[in-house]
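Participant: Generate a structure from the sequence data that follows.
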Amino acid sequence: MKKTLIALAVLGTTSGLAQAQEVVVKIGHVGPLTGNIAHLGKDNENGARLAVEEYNTKGITIGGKKVKFELVGEDDAADPKTGNIVAQRLVDAGVKGVVGHLNSGTTIPASRIYNQSGIPMISPSATNVTLTQQGFANIFRTMANDAQQGSVIGKYAASKLGKTVAIIDDRTAYGQGLADEVEKGVKAAGGKVTSREFTNNQATDFMAILTKIKAQKPDVIVYTGMDAQGGPMLKQVKALGIPAKFVTGDGGCTPEFIKLAGDAMSEAAFCTQAGLPLDQIADKTFKDRFKKRFGADVQIYAPYSYDAAAALIEGMKAANSAEPSKYLAALKKVQFKGVTGEVAFDEKGDTKFGAITMYQYKAGNWVALK
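Facilitator: Presented below is the predicted three-dimensional model:
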């Protein structure tokens, strides 16, 4: 009996030591989980969550200890002030890296907080050029930026859809920054910008702006903002009988845009994505795994959010440390095959493998153009 008790005691001690060796590494995620683009924030969060869950099945060891990754989600409501608050909350919570934020307008100010704390941040969807031009060594993104996207929109609009273009932005860092790049693209293609108008990211009535634009008779209207405004705006374009083609950026390149625009959708509607179509990303099973896990279809940037979380983990693995000060150098050099394709960063933190895809609405869906 004594031998049995001793054996059980030793076994219990060994089990306790094994459990003690497992280390929890927190990775933060921030996006709008409330408000009119909450569906996009949840899409990003779910992408990061799936990455964390799948990496946890691999039994990863860092620094001689088994690691369990934990995603800590925060809601910034697409508001810069709230974004700063939750960024500091993640820092205080001891996260070792951050995936986010979604919007450029929240990501840019929050990046300063992460920079001051030395915590790596990778955005899967903030495309404003300024983000990676601040000189911060710990800020990255996994998709193309607005200089690339805006150029494609502007040149396509002025060379394929017409010659005169009216541009409307939502006055956010994302919307205004993309609109500036679109204007450059239009002019580079020999087109003419008939007007630059703006609204805001909470607006629902665009009649005054559109009535002014109607009188100018542009061939194309470009809206740089999110789907919550873009869909209703297109409905009002149709209501006013404006014959112009309608182009929106990646903020409107979603199933939700189609839903909100309703019967105003036609083959005269186009959008862009700072990335690849789902059927062209490297991991063809991603969308099915995502749907099985969350019961929802991918909206737009979930795969890039997955790769952002994966990049943080790959950097930790390469450095054999989860401490930001130790794995940041490895993160800068990391290159691996993610769900979207090859993942690696240039000296500024931009992806080395950025792609832009133009879509046209056909038969109920956004269809990638060749």
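
Participant: all contacts plus neighbour counts: C-alpha atoms, from now on.
Facilitator: OK.

Participant: and residue 68, what does it touch?
Facilitator: Residues counted as contacts of residue 68 (Cα atoms under 8 Å, 6 or more residues apart in numbering) are 22-25, 56, 60.

Participant: Identify the nearest residue to residue 83 in space, disregarding sequence-adjacent positions?
Facilitator: residue 76 (4.6 Å; Cα to Cα, 6 or more residues apart in numbering).

Participant: Any buried residues in the longest strand along the chain, and which?
Facilitator: Taking DSSP state E as the criterion, the chain has its longest strand at strand 65-75. Residues 66-75 are the ones in strand 65-75 that count as buried (16 or more other Cα atoms under 10 Å).

Participant: looking at it, residue 113 is touching residue 87, isn't it?
Facilitator: Yes - assessed by Cα atoms under 8 Å, residue 113 is found in contact with residue 87 at 6.8 Å.

Participant: between the two, which one's more packed in?
Facilitator: residue 87 (29 against 16; other Cα atoms under 10 Å).

Participant: any chance of the buried residues of strand 65-75 in JSON lines, plus distance to residue 250?
Facilitator: Shown next, in JSON lines, are those (distance: Cα to Cα, whole Å):
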{"residue": "66", "distance to residue 250": "39"}
{"residue": "67", "distance to residue 250": "35"}
{"residue": "68", "distance to residue 250": "34"}
{"residue": "69", "distance to residue 250": "30"}
{"residue": "70", "distance to residue 250": "29"}
{"residue": "71", "distance to residue 250": "26"}
{"residue": "72", "distance to residue 250": "26"}
{"residue": "73", "distance to residue 250": "23"}
{"residue": "74", "distance to residue 250": "23"}
{"residue": "75", "distance to residue 250": "21"}
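
Participant: quick one: secondary structure of residue 234?
Facilitator: Here residue 234 is helix, with the state taken from DSSP: H, G, I helix; E, B strand; the rest coil.

Participant: Could you check the angle the helix or strand harbouring residue 48 makes with strand 65-75?
Facilitator: Using DSSP states H and E, residue 48 sits within helix 38-56. Using axes from the mean of the first three to the mean of the last three Cα atoms, to 10 degrees, the direction of helix 38-56 lies 180 degrees away from that of strand 65-75.

Participant: Which residues does helix 38-56 contact?
Facilitator: Contacts of helix 38-56 (Cα under 8 Å, 6+ apart): 29-33, 67-71, 73, 77, 99, 102, 124, 290, 293-294, 298-310.

Participant: Narrow these to just the buried residues.
Facilitator: 29-33, 67-71, 73, 77, 99, 102, 124, 290, 298-310.

Participant: Not counting sequence-adjacent ones, nearest residue to the residue nearest in space to the middle of the chain?
Facilitator: Centroid-nearest residue in the chain: residue 125, 2.0 Å away (criterion: Cα atoms, centre = their mean). For residue 125, ignoring the flanking residues on the chain, the nearest one in space by Cα to Cα, 6+ apart is residue 102 at 5.3 Å.

Participant: Could you also give me the structure for this second sequence? I'd like to compare it with the first:
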Amino acid sequence: MSVFAKASASRSVRAVVTGVAMVGVSALLLTGCSSNAAEPAASESPAASGDAQTIKAGDRNLTLKIGTVLPQSGALAFLGPPEEAGVALAVKDINDADLGMKIEPVYRDSGDTTTDTATVSVTDLLSQDVSAIIGAASSGVSKTVIDQITGAGVVQFSPANTSADFTKYADKDLYWRTAPSDLLQGEVLGNQIAEDGNSTLGLIVLNDSYGTGLADSTTAAFEAAGGKVVAKSLFNEGDSNFAAQISEVTAANPDAIALVTFDQAKVITPALVGSGFPGDKLYFVDGNLADYSKDFAPGLVAGSKGTLPGLDVGTLGDFTDRLKAVDPTLTDFSYAAESYDAVMLVALAAYAANDVKGTTISKYLRQVSGGTGDGTKVTDFKAAAKALAAGDQVNYDGFSGPVTFDEYGDPTEATIGVYEYAADNTYARIN
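Facilitator: Okay, here's the model as predicted:
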């Protein structure tokens, strides 16, 4: 089932779909995202909130340097390969088009919040005069570098940040993302847990803006659907022993347990099941929905479910095959499409502006996504570049979906898929 639901235009703390206890929702069309995020600085105006910029016709001769701070190490390292493959494929498609734009990528590691890897990487990238930085994957990591990036007049574009805190962050209109706010994922996850017949829920949660934000939105949706959260136990990035959290949550005897974590799930999950909790009553999220066929005993999490933003790559034609051509080792494709589209949107904004300065690119990002400008729908760089060279407005729809940015740089259309684990501990979309 794929249901579209309109969200409240307010950005208060209200639930995403006010007054609707909808179950099995896999797609949401927003007119705005609720948020408890910090307000923008008084001197700031929402990104590209006015009319679209004029597109000047003519050929381009642009070299655009793009950096990445994606996880090659740390708790989200499993997301690094698909995200970097998405970036590399977009770079290849743009350069192969040979339409007056050359992309020069510079790949760097983001690490996680237990290190200063991201800060070191960003410092290096800024010294190389990149116009935009793709990343980080972790909301917590992005919080450590967002001021450094945007303060330098460089676009930060995350394919995977989902914390609601970024919606109204004081980012000088330079922060953008193709991933939807966790207010949406929590809505879907909480309702799915309730739809599965669970009356009580426990949560084991990473204590950062991503974990607590997603846990809160999941709790709100689950309790709005009639359930009750009976336990929530937090841990910090870098922790390696989760016995206390497991004991605290299982002591409340919940019907189901949601793991709002990164790769800590590799340790928590076997310990939970080993303690006697049923493996098919666990729920995963985008930070840990991964192929566990080589990590867990067969059948350990068979029947468990999880949520993941984005379209199912199995529906995207040859996109998966082309990603594998870039990286033959890929087994997980999470956020690959969002990474591909991040590069495409940055490139199209630069092409539309005929300028590679980050502050100029940011002024065109919303309109090339279709948020302003009433442009012609395009789905690839060649078609878009030819239209822009003719002076026409474009509306890019990518592999991650329509995108269509709002005035805060958030996508206004998003898909949240529900997945289920099979006996071999691999997952497939069921909704």
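
Participant: just to revisit the earlier point, what residue of structure 2 takes the place of the residue nearest to residue 83 of structure 1?
Facilitator: The alignment partner of residue 76 of structure 1 in structure 2, by TM-score structural alignment, is residue 110.

Participant: for residue 45 of structure 1, same thing?
Facilitator: Residue 45 of structure 1 maps onto residue 84 in structure 2, by TM-score structural alignment.

Participant: in the stretch 151-300 of structure 1, which spans are helices?
Facilitator: 173-188, 207-216, 227-239, 255-261, 286-294 (DSSP state H, counting those that start in this stretch).

Participant: can you give me the angle the third one makes with helix 38-56?
Facilitator: Using the same axes, to 10 degrees, the inter-axis angle of helix 227-239 of structure 1 relative to helix 38-56 is 140 degrees.

Participant: and the angle from helix 227-239 of structure 1 to helix 207-216?
Facilitator: Counting by the same axes, to 10 degrees, helix 227-239 of structure 1 lies at 50 degrees to helix 207-216.

Participant: For helix 227-239 of structure 1, buried residues please.
Facilitator: 227-237.

Participant: Just checking the distance from it to the centre of its chain.
Facilitator: 23 Å (Cα atoms, centre = their mean, to the nearest Å).

Participant: packing partners for that helix?
Facilitator: Packing partners of helix 227-239 of structure 1 (3 or more Cα pairs under 8 Å, 6 or more residues apart in numbering; DSSP states H and E): helix 207-216, helix 255-261.

Participant: redo that, cut-off 6 Å
Facilitator: helix 255-261 (3 or more Cα pairs under 6 Å, 6 or more residues apart in numbering; DSSP states H and E).

Participant: Show me how far the helix it packs on is from its chain's centre.
Facilitator: Per Cα atoms, centre = their mean, the displacement of helix 255-261 of structure 1 from the mean C-alpha position of its chain is 18 Å.

Participant: Go ahead and name everything in contact with it.
Facilitator: Residues outside helix 255-261 of structure 1 that contact it (Cα atoms under 6 Å, 6 or more residues apart in numbering): 227, 231-232, 235.

Participant: Could you do stretch 212-224 of structure 1 as well?
Facilitator: 162, 164-169, 175, 179, 244-249.

Participant: Could you work out the most separated pair of these?
Facilitator: By the measure Cα to Cα, 162 and 175 form the most distant pair in the contacts of stretch 212-224 of structure 1, at 22.1 Å.

Participant: Between those two, point out the one with more neighbours.
Facilitator: Remark: of residue 162 of structure 1 and residue 175, residue 175 carries more neighbours, 28 against 16, as counted by other Cα under 10 Å.

Participant: just checking, that one touches residue 225?
Facilitator: Yes - using Cα atoms under 6 Å, residue 175 of structure 1 is in contact with residue 225, at 4.9 Å.

Participant: got a list of contacts for stretch 344-360 of structure 1?
Facilitator: Residues contacting stretch 344-360 of structure 1 (Cα under 6 Å, 6+ apart): 132, 139-144, 270-275, 334-335, 366-369.

Participant: In structure 2, what stretch matches it?
Facilitator: Against structure 2, stretch 344-360 of structure 1 falls on residues 404-420 (TM-score structural alignment).

Participant: ok, now stretch 141-152 of structure 1?
Facilitator: Going by TM-score structural alignment: stretch 141-152 of structure 1 matches residues 177-188.

Participant: Residues touching that stretch, excluding its own?
Facilitator: 25, 157-160, 162-164, 214, 217-218, 221, 338, 410-411.

Participant: what's the spacing between it and its chain's center?
Facilitator: The answer for stretch 177-188 of structure 2 is 8 Å, by Cα atoms, centre = their mean.

Participant: ok, now stretch 280-290 of structure 1?
Facilitator: For stretch 280-290 of structure 1, the distance to the chain centre is 17 Å (Cα atoms, centre = their mean).

Participant: likewise stretch 167-183 of structure 2?
Facilitator: On Cα atoms, centre = their mean, the centre of stretch 167-183 of structure 2 falls 11 Å from that of its chain.

Participant: Now do it: distance from first to last residue.
Facilitator: Start-to-end span of stretch 167-183 of structure 2 (Cα to Cα, to the nearest Å) is 11 Å.

Participant: Please apply the same query to stretch 96-103 of structure 2.
Facilitator: First-to-last residue span, stretch 96-103 of structure 2, Cα to Cα: 10 Å.

Participant: before we move on, what about stretch 32-44 of structure 1?
Facilitator: So stretch 32-44 of structure 1: terminal residues 9 Å apart, Cα to Cα.

Participant: Same check on stretch 337-352 of structure 1?
Facilitator: 13 Å.

Participant: returning to that earlier point: which element follows the longest strand of structure 1 toward the C-terminus?
Facilitator: Using DSSP H and E, the first helix or strand after strand 65-75 of structure 1 is helix 80-93.

Participant: now for that following helix, which elements pack on it?
Facilitator: helix 104-117.

Participant: Tell me the helix or strand right after the helix it packs on.
Facilitator: strand 121-123.

Participant: you'd agree residue 303 of structure 2 is up against residue 426?
Facilitator: No - applying Cα under 6 Å, one finds residue 303 of structure 2 not in contact with residue 426, separated by 10.5 Å.

Participant: Would you agree residue 359 of structure 1 falls within a strand?
Facilitator: Yes - counting by three-state DSSP, residue 359 of structure 1 is part of a strand.
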